[in-house]
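Asker: can you look at this prediction? I've put the sequence above it.
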Amino acid sequence: MENKYVICSEAFVIASYAIEAMLCEVASYPSPGLVSSISKGSHVDMDHYSFIKSTSILSKYMVLFAQEGYSNRTPKEIFAAIRHIGIEAESEMFKGTKGVNTHKGMIFLLGISCAAVTKAMHDKKNFEGIQDIIKQMTKGLVVNELCYMNKDKVKSYGEKLFLKYKVEGIRGQVERGIPLVFDYSLKVYSENSDLKLNNRLIHTLISIMQFCEDSNVLHRHSMDTLGEVKQKAKHIISLGGMTTEIGEASIVALDSEFIKRNISPGGSADILAVTVFFNSVEDYFNHISAT
């Protein structure tokens, strides 16, 4: 009973970081084209309250993802287990939002992330070991689910975009250990800790948009539009992003433009939430090692 309590306690801690990250992402403004606490962005079927509802529903599942990771099983076995949980989480999300997709990508990314973190804790590995666990969990995912998929049974946006553009999307990111987070955005988020939280979030979001192969943009538009989104983000970062007045004004203007053009960089928003999550996790690991 004591061991079970310890496992559940750690699962709740890690899940709380995931929930906080989800809420921080949707609260921040101006997030170009995205739902925030101020705006619906380029969306007509959801708002800030939709995300509060969805996050509340998913809080249970973040705990379950984390509990599955705290195990003697191999990373591959854990991944198989959390995918079943993910299917249930998606179903409950859609019930709560009346069919609106608020967090499908987030469920996948944060589900893997929560399980990988608690697996590292179980195996007494440090923060740097988490990325390798993610790679072990998802090894072969692109080949097995995209390269060899039945083209007559294609359903998801990710599958359709792979067929059209050969973009690996979220599957490719996790199979490589979410390098956009571990090799880039975590550093950006850390280096801008002097900014107010809202501004830090937006600055990191724009930084991510420079490099993210955003499936939401591709689904709504085209590869040319995605290239344009990346270039606009790079220009804003060259102006200083949220660290300068001209950079901030450019982000506000970009938000208005994206709303008019129906552009929503939701993939970048998901990566932002994962960045916030792993920043909290890294702090937690550092605290544990220091005590």
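Answerer: Cool, got the structure.
Asker: CA only for contacts and neighbour counts going forward, please
Answerer: OK.
Asker: buried ones in stretch 78-92, by neighbour count?
Answerer: Across stretch 78-92, burial judged by 16 or more other CA atoms under 10 Å covers 78-79, 82-83, 85-86, 89-90, 92.
Asker: possible to save those as TSV with secondary structure and distance to I271?
Answerer: Below are the buried residues of stretch 78-92 laid out as TSV (DSSP: H, G, I helix; E, B strand; the rest coil; distance: CA to CA, whole Å):
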residue	secondary structure	distance to I271
I78	helix	22
F79	helix	19
I82	helix	19
R83	helix	19
I85	helix	21
G86	helix	18
A89	helix	19
E90	helix	18
E92	helix	22
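Asker: and those as a markdown table, adding distance to G99?
Answerer: As requested, the buried residues of stretch 78-92 are exported to a markdown table (distance: CA to CA, whole Å):
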| residue | distance to G99 |
| --- | --- |
| I78 | 28 |
| F79 | 26 |
| I82 | 22 |
| R83 | 20 |
| I85 | 19 |
| G86 | 16 |
| A89 | 13 |
| E90 | 10 |
| E92 | 10 |
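Asker: got the contact list for I236?
Answerer: By CA atoms under 8 Å, 6 or more residues apart in numbering, I236 lies in contact with 206, 247, 250-251.
Asker: do you know how far it is from G140?
Answerer: 36 Å (CA to CA, to the nearest Å).
Asker: ok so, going back, with respect to I14, which of the buried residues of stretch 78-92 is nearest?
Answerer: Nearest to I14, judged by CA to CA, of the buried residues of stretch 78-92 is I82 at 15.2 Å.
Asker: included below, for side-by-side comparison, is a second structure:
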Amino acid sequence: MSALPRVAPAVDTAALGRAATVALYDELALAPKPGLVSFVDNGSHCDMTAGTLLRSLFALRHYFPAIATAGAADADFTALQRLGIAAEARMLVATGGVNTHRGAVFTLGLLCAAGGWLQARGDAPSPSALRATLLQRWGRDLDDLARHPRLSNGLSNGRSAAQRHGLRPAAAEAALGFPVLFDVALPALRRTAHLGPRLARLQALFEVMAVLDDTNLAHRGGLDGLRWAQQQARDFLEAGGAANPAAILRAQSLHVAFVDRNLSPGGAADLLAAACWLDRVCTA
């Protein structure tokens, strides 16, 4: 009797990639959100609009499925980096040199790669499995990247601010398995899902803002600006957060205050998008 043919695991890296693009759109569409670009206004940004971000999304649309496919093929960290650097270059061409989604290229790219790795081995992506894959497969490389900035694609404004103020940059957050993403952002998004997508995303954003070493805020406002923004987020949460009937009005008032101070929590926005990706992919 002949052996049954082996069935290859179902790998849908295109779906993982599409979910990343949609997650970035989820973040863009949320309003009001302090200092950040939306379809309503440009927030604290004089160099970009919602249109700029949409052009960036269009330029990145092939990158996320490609890095998911690379993850499925068990690519090493250098190969993932090459894909990310090429994606950044396409983004900058599309935006006229404006850095719209560099953080998302890094964070969502790693998540897509981990999702592809799991799918290729017959495992469904779950938050715990994705986190374990990141740490086990590329954790040592991420730790090296966090310790040695020269290994990254140039010294970004965020990394410079992290070094100047002794903060934890995105690479260090990744090397720890994205604790703010998995322990704060995603639980907040799911815990408040009954409020509807808009308010749940607002809650997740503010919970991240309250605890994240957001180097975008530190770059724009120094350590004082970061600490001020974190306190505003804590005050919003202590007043009931997104469950407060006046949450939208309070968020709009904070938006104005952040714009007045030229502050924008871009790191928190990246983690909100990543949480939206996790919620969509892991639910499916």
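Answerer: Ah, there it is. Just so we're clear, the structure is a prediction, and the values are computed from it rather than from any experiment.
Asker: TM-score for these two?
Answerer: After superposition, the two chains reach a TM-score (TM-score structural alignment, normalised by the length of structure 2) of 0.90; 275 aligned residues with a CA RMSD of 2.2 Å.
Asker: closest to N126 of structure 1 out of the buried residues of stretch 78-92 of structure 1?
Answerer: I78 (18.8 Å).
Asker: contact partners for the counterpart of that closest one in structure 2?
Answerer: Using TM-score structural alignment as the criterion, I78 of structure 1 maps onto D76 of structure 2. With contact taken as CA under 8 Å, 6+ apart, D76 of structure 2 is in contact with W138.
Asker: one more time with 10 Å, if that's ok
Answerer: Neighbouring residues of D76 of structure 2 by CA atoms under 10 Å, 6 or more residues apart in numbering: 70, 137-138, 141.
Asker: same question, D213 of structure 2
Answerer: 162, 166-170, 173, 180, 223, 226-227, 230, 265, 267-268.
Asker: how about 7 Å then?
Answerer: Going by CA atoms under 7 Å, 6 or more residues apart in numbering, D213 of structure 2 touches 167-168.
Asker: relative to R159 of structure 2, how far out is it?
Answerer: D213 of structure 2 is 11 Å from R159 of structure 2, by CA to CA.
Asker: show me where the stretch 101-250 of structure 1 has its helices.
Answerer: Here the stretch 101-250 of structure 1 has its helices, by DSSP state H, counting those that start in this stretch, at 104-122, 130-138, 141-142, 157-165, 169-175, 179-180, 186-191, 197-209, 215-220, 223-238, 245-261.
Asker: dump those to a markdown table, plus distance to I57 of structure 1.
Answerer: Formatted as a markdown table, the helices of the stretch 101-250 of structure 1 follow (distance: least, CA to CA, whole Å):
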| stretch | distance to I57 of structure 1 |
| --- | --- |
| helix 104-122 | 11 |
| helix 130-138 | 25 |
| helix 141-142 | 27 |
| helix 157-165 | 23 |
| helix 169-175 | 22 |
| helix 179-180 | 27 |
| helix 186-191 | 27 |
| helix 197-209 | 24 |
| helix 215-220 | 23 |
| helix 223-238 | 31 |
| helix 245-261 | 28 |
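Asker: for Y284 of structure 1, find the nearest of those helices.
Answerer: Y284 of structure 1 lies closest to helix 104-122 among the helices of the stretch 101-250 of structure 1, at 10.8 Å (CA to CA).
Asker: that closest one corresponds to what range in structure 2?
Answerer: The aligned range for helix 104-122 of structure 1 is 102-120, by TM-score structural alignment.
Asker: mean per-residue distance, the matching stretch to structure 1?
Answerer: By mean CA distance after the TM-score superposition for structure 1, the fitted stretch 102-120 of structure 2 averages 0.7 Å away from its aligned residues in structure 1.
Asker: what does that stretch contact?
Answerer: Counting by CA under 7 Å, 6+ apart, 9-11, 13, 16-17, 20, 64, 67-72, 74, 84, 88, 124-125, 130, 133-134, 270, 274 sit against stretch 102-120 of structure 2.
Asker: ok, now stretch 60-70 of structure 1?
Answerer: Here stretch 60-70 of structure 1 makes contact (CA under 7 Å, 6+ apart) with 7-8, 11-12, 14-15, 18, 78, 82, 89, 111, 114-116, 118-119, 122.
Asker: tell me the secondary structure at I263 of structure 1.
Answerer: Classification of I263 of structure 1 using DSSP: H, G, I helix; E, B strand; the rest coil returns coil.
Asker: out of the buried residues of stretch 78-92 of structure 1, flag the one nearest to F258 of structure 1.
Answerer: Of all the buried residues of stretch 78-92 of structure 1, E90 has the smallest distance to F258 of structure 1: 27.3 Å, by CA to CA.
Asker: residues contacting the corresponding residue of structure 2 for that closest one?
Answerer: Alignment note: E90 of structure 1 maps to E88 in structure 2; criterion TM-score structural alignment. E88 of structure 2 sits next to R102 when contact means CA under 7 Å, 6+ apart.
Asker: one more time with 8 Å, if that's ok
Answerer: Contacts for E88 of structure 2 (CA under 8 Å, 6+ apart) come out as 102, 105.
Asker: hang on, the earlier thing: so which of the contacts of I236 of structure 1 is the most crowded?
Answerer: Greatest neighbour count in the contacts of I236 of structure 1, by other CA atoms under 10 Å, goes to I206: 27 neighbours.
Asker: can you tell me how far that one is from G33 of structure 1?
Answerer: 12 Å.
Asker: any idea how far T283 of structure 2 lies from A19 of structure 2?
Answerer: Applying CA to CA, one obtains 12 Å for the distance of T283 of structure 2 from A19 of structure 2.
Asker: looking at these two, which one has more neighbours?
Answerer: Neighbours per residue, other CA under 10 Å: of T283 of structure 2 and A19, the larger number sits with A19, 23 against 10.
Asker: my guess is the more buried one contacts V281. True?
Answerer: Yes. Between A19 of structure 2 and V281 there is a contact at 7.0 Å, judged by CA atoms under 8 Å.
Asker: ok, back up a step: just the ones of the contacts of stretch 102-120 of structure 2 in helices?
Answerer: Taking DSSP state H as the definition of helices, the contacts of stretch 102-120 of structure 2 contribute 13, 16-17, 20, 64, 67-72, 84, 88, 130, 133-134, 270, 274.
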